[in-house]
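Enquirer: 3D model of this:
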Amino acid sequence: MSFLVFIGSVALCLVVSSALLQRFEEAAKADGSLSFLVIGDWGRKGAYNQSEVAFQMGVVGEQLKIDFVISTGDNFFDSGLRGIDDPAFDESFTKIYTSSSLQKQWYSVLGNHDYRGDVEAQLSPVLTNHHKRWLCLRSFIVNAEVAELFFVDTTPFVDKYFTEPGDHVYDWRGIGPRKTYISNLLKEVDLALQESNAKWKIVVGHHTIRSAGLHGDTDELVKQLLPILQSVSSGELITFSSNGSEIIYGYIHLVHELFKQKYIAIQFFTSGGGSKAWKGVVNWRNPEEMKFYYDGQGFMSVQVTETEIDIVFYDVLGHVLYKWNTSKQLHRAW
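Expert: Predicted structure coming up:
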């Protein structure tokens, strides 16, 4: 049975580079466990309860002794950063996430709002070197021993950003030609997932694959990325998605996806309530599929061992909204 997950500062060690996916090492705890927080859609200079969410993240981070933080994108509103010296970086990140427990590595992907600014600034090694806990790349892999995390750049997949940009100007440097970029990325992700021997595989992207929120499913990801996730396992497949683009928080969607004439259980987790929320738009699905939905502010914690994953959703006051757990048997070598 195979499982796939779609959701002090440790020095980064680059170990292998492929065409698109750089690999970094992140040490697990001495007992082999791993714990981290997931947050998305946050960079609003403390407004819209961003500071309140950050405070509670610090409290939970201390309780769980987290190893790192994942950002699912839309890191700086409304249009990313203007450059590596943009004061918005300090105003929305450095001066907001000040708790000692959050002074760990932040692994971040880009969201569509980030693409409206100077993308190269967020990706710049100059910014990373100056702020040691900040790491943002388009797509990359983190090997955390008990789990392997695959970060995927989902914004270039979405057609409307190219065909109907409206008043927005997107910074597409580095991804052209688009079809080639997407094709190569999908091949890299597919190969990396197939070759991974990790106990747990975690895929993180900005846009939702399945969602009951305002934007709904991302059709381009359903057509192009989802089949790769489905093909990772020929048996039961459990997928967590941690995406911020809905500007909602706390969504679990359980659905059986038909793949090669076989239904595979898929789970999608959304964490996008780092600041502005409360859209009030819910496209309700079958209650047997949609287990939890909350469109306010908050964040998510994840604890991983060789045999178990525990996920908890917290609101802006740090109250536990929902808990989810799954486990698997260890296979013994005889």
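Enquirer: okay, CA-based contacts and neighbour counts for the rest of this
Expert: Will do.
Enquirer: Wait, His206 touches Ile247, no?
Expert: No: using CA atoms under 8 Å, His206 is not in contact with Ile247; the gap is 10.6 Å.
Enquirer: Please list all residues in contact with Phe269.
Expert: By CA atoms under 8 Å, 6 or more residues apart in numbering, the residues touching Phe269 are 6-7, 240-243, 250-253.
Enquirer: at 7 Å instead, please
Expert: Phe269 makes contacts with 7, 240-242, 251-253, as judged by CA atoms under 7 Å, 6 or more residues apart in numbering.
Enquirer: Just among those residues, which is most surrounded?
Expert: Highest neighbour count within the contacts of Phe269, by other CA atoms under 10 Å: Ser242, with 34 neighbours.
Enquirer: what number of residues lie near Asn283?
Expert: 10.
Enquirer: Now do the same contact list for the residue nearest to Val169 when sequence neighbours are not counted.
Expert: Once flanking residues are discounted, Val169 sits nearest to Arg116: 5.7 Å by CA to CA, 6 or more residues apart in numbering. By CA under 7 Å, 6+ apart, the residues touching Arg116 are 79-80, 168-171.
Enquirer: let's see it at 10 Å
Expert: 76-82, 168-172 (CA atoms under 10 Å, 6 or more residues apart in numbering).
Enquirer: how about this one, so we can line them up?
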Amino acid sequence: MGRMAETVGIECVAAIGDVHHFEGVASTQDPLWMTNYELIYSHPELMLDWYPVCGNHEYRGNTQAVLDYAKVSRRWMMPAKYYTKVIEDDNVTVRLVFVDTTPMIDKYRKDTGKYPDAGKEDIQKQLAWLDQTLADAKEDWVIVLGHHPIYADTDKNDTERTDMQNRLNAVLLKHKNVAMYICGHIHNFQHIRKPGCNIDYVVNTSGSLSRPKVNKIDGTQFCSGVSGFSLVSADKQTLDLYLIDKEGKVVYTVEHKK
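Expert: The predicted structure is shown next:
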């Protein structure tokens, strides 16, 4: 990933949840910040702005500490649990809209012992913010990023996806400017395009612990169990998302045209 960043000259990194797998962090001084993040993503070309969101595993710890780490690390750019950022280069604008998906799923909200912060979040306030943000967006491209998939092949409980479809996707479908929804959580690559819908739904794989068993579902354009990462590139007419394995090979490209 660092070598790819050096070759391409990336603008930033989007970390869409579960940087801290398993139990999350207890504080900004938790040793997991070193073992899960600082020592892993140590390539000089990765010393730039990172835009994170919480995954369900961060919600098993202290989510305020995830926000507060922005005061410790100058590359950890997380102003809130959901926020937006515009990237502009060569007169091309891309609006990144980062959403907090764990509170949108009822099974996390109800399990206050394991996910103590999930039920405290006002999801209607977040969805209203998202609705207004998308309505106001005038950039060349709009990408929404969150941890949990709206559509995916997985053995995880179906209610995760139905909650996401009923809450998050209901807002996305109101707006014609959303090109992609990019998520994680499943630990493999999946690209899904539903009939009659212009949104590309993409699951980004894990950087380490991949789940190689993945099958096609309705709308699947591509799926692979390799580990790796993704790279976004855009001009005025085309938005490309390159799915890249851990060896740096592009295994598939999601191409979204105007």
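Enquirer: how near is the counterpart of the residue nearest to Val169 of structure 1 in structure 2 to Ala26 of structure 2?
Expert: Using TM-score structural alignment as the criterion, Arg116 of structure 1 maps onto Arg60 of structure 2. Applying CA to CA, to the nearest Å, the value for Arg60 of structure 2 to Ala26 of structure 2 is 9 Å.
Enquirer: Leu130 of structure 2 too?
Expert: Applying CA to CA to Leu130 of structure 2 and Ala26 of structure 2 gives a distance of 29 Å.
Enquirer: what are the ranges of the helices in structure 1?
Expert: Assigned by DSSP state H, the helices in structure 1 fall at 50-64, 88-89, 119-123, 125-130, 160-163, 178-195, 219-224, 226-231.
Enquirer: Read off where the fifth one ends up in structure 2.
Expert: Pointing back at helix 160-163 of structure 1 there. The aligned range for helix 160-163 of structure 1 is 107-110, by TM-score structural alignment.
Enquirer: Contact partners for the aligned residue in structure 1 for Asn169 of structure 2?
Expert: Taking TM-score structural alignment, the alignment pairs Asn169 of structure 2 with Leu226 from structure 1. Shown in contact with Leu226 of structure 1 (CA under 10 Å, 6+ apart): 209-210, 219-220, 257, 259.
Enquirer: Check these for burial and list the buried ones.
Expert: Buried members of the contacts of Leu226 of structure 1, counted by 16 or more other CA atoms under 10 Å: 209-210, 219, 257.
Enquirer: May I see the residues you listed arranged in a markdown table, with distance to Gly280 of structure 1 as well?
Expert: Formatted as a markdown table, the buried ones among the contacts of Leu226 of structure 1 follow (distance: CA to CA, whole Å):
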| residue | distance to Gly280 of structure 1 |
| --- | --- |
| Ile209 | 20 |
| Arg210 | 18 |
| Asp219 | 22 |
| Glu257 | 27 |
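Enquirer: Next one: the closest residue in space to Leu241 of structure 2 that isn't next to it in sequence from Leu134 of structure 2, what distance?
Expert: If the residues on either side of it in the chain are set aside, Leu241 of structure 2 comes closest to Val232, at 4.5 Å by CA to CA, 6+ apart. Val232 of structure 2 sits 20 Å away from Leu134 of structure 2, going by CA to CA.
Enquirer: Same question for Lys85 of structure 2.
Expert: Plainly put, Lys85 of structure 2 is 12 Å away from Leu134 of structure 2 if you go by CA to CA.
Enquirer: Need the residues touching each of these two.
Expert: 95, 97.
Enquirer: ok, Val15 of structure 1 - how many residues close by?
Expert: Around Val15 of structure 1 there are 10 other residues, counting by other CA under 10 Å.
Enquirer: hang on, I meant Asp89 of structure 2
Expert: Neighbour count for Asp89 of structure 2, taken as other CA under 10 Å: 10.
Enquirer: how close does it sit to Thr28 of structure 2?
Expert: According to CA to CA, Asp89 of structure 2 stands 33 Å off from Thr28 of structure 2.
Enquirer: what do you get for Gly61 of structure 2?
Expert: 11 Å.
Enquirer: between those two, what contacts are shared?
Expert: Residues touching both Gly61 of structure 2 and Thr28 by CA under 10 Å, 6+ apart: none at all.
Enquirer: before we move on, the earlier item: could you find which two of the buried ones among the contacts of Leu226 of structure 1 are furthest from each other?
Expert: Longest distance between any two of the buried ones among the contacts of Leu226 of structure 1 is 14.4 Å, between Asp219 and Glu257; criterion CA to CA.
Enquirer: tell me the contacts of the closest residue to Asn112 of structure 1 other than its chain neighbours?
Expert: The shortest distance from Asn112 of structure 1 to any non-neighbouring residue, by CA to CA, 6+ apart, is to Thr155 (5.6 Å). When contacts are counted by CA under 10 Å, 6+ apart, Thr155 of structure 1 touches 73, 109-115, 138, 161, 205-207, 221, 245.
Enquirer: just to revisit the earlier point, out of the buried ones among the contacts of Leu226 of structure 1, list just those in strands.
Expert: Glu257 (DSSP state E).
Enquirer: re earlier: what's the residue nearest to Leu241 of structure 2 aligned with over in structure 1?
Expert: Match for Val232 of structure 2 (TM-score structural alignment): Val302.
Enquirer: what number of residues lie near that match?
Expert: The number of residues packed near Val302 of structure 1 is 20, by other CA under 10 Å.
Enquirer: In this structure it contacts Ile309, no?
Expert: Yes: here Val302 of structure 1 lies in contact with Ile309, judged by CA atoms under 10 Å, at a distance of 7.0 Å.
Enquirer: List the residues that are in contact with both of the two.
Expert: 34-35, 324-325.
Enquirer: For those residues, pick the one with the most neighbours.
Expert: Leu34 (25 neighbours).
Enquirer: Show me what that one lines up with in structure 2.
Expert: Aligned partner of Leu34 of structure 1 by TM-score structural alignment: none.
Enquirer: Good, we can wrap up now.
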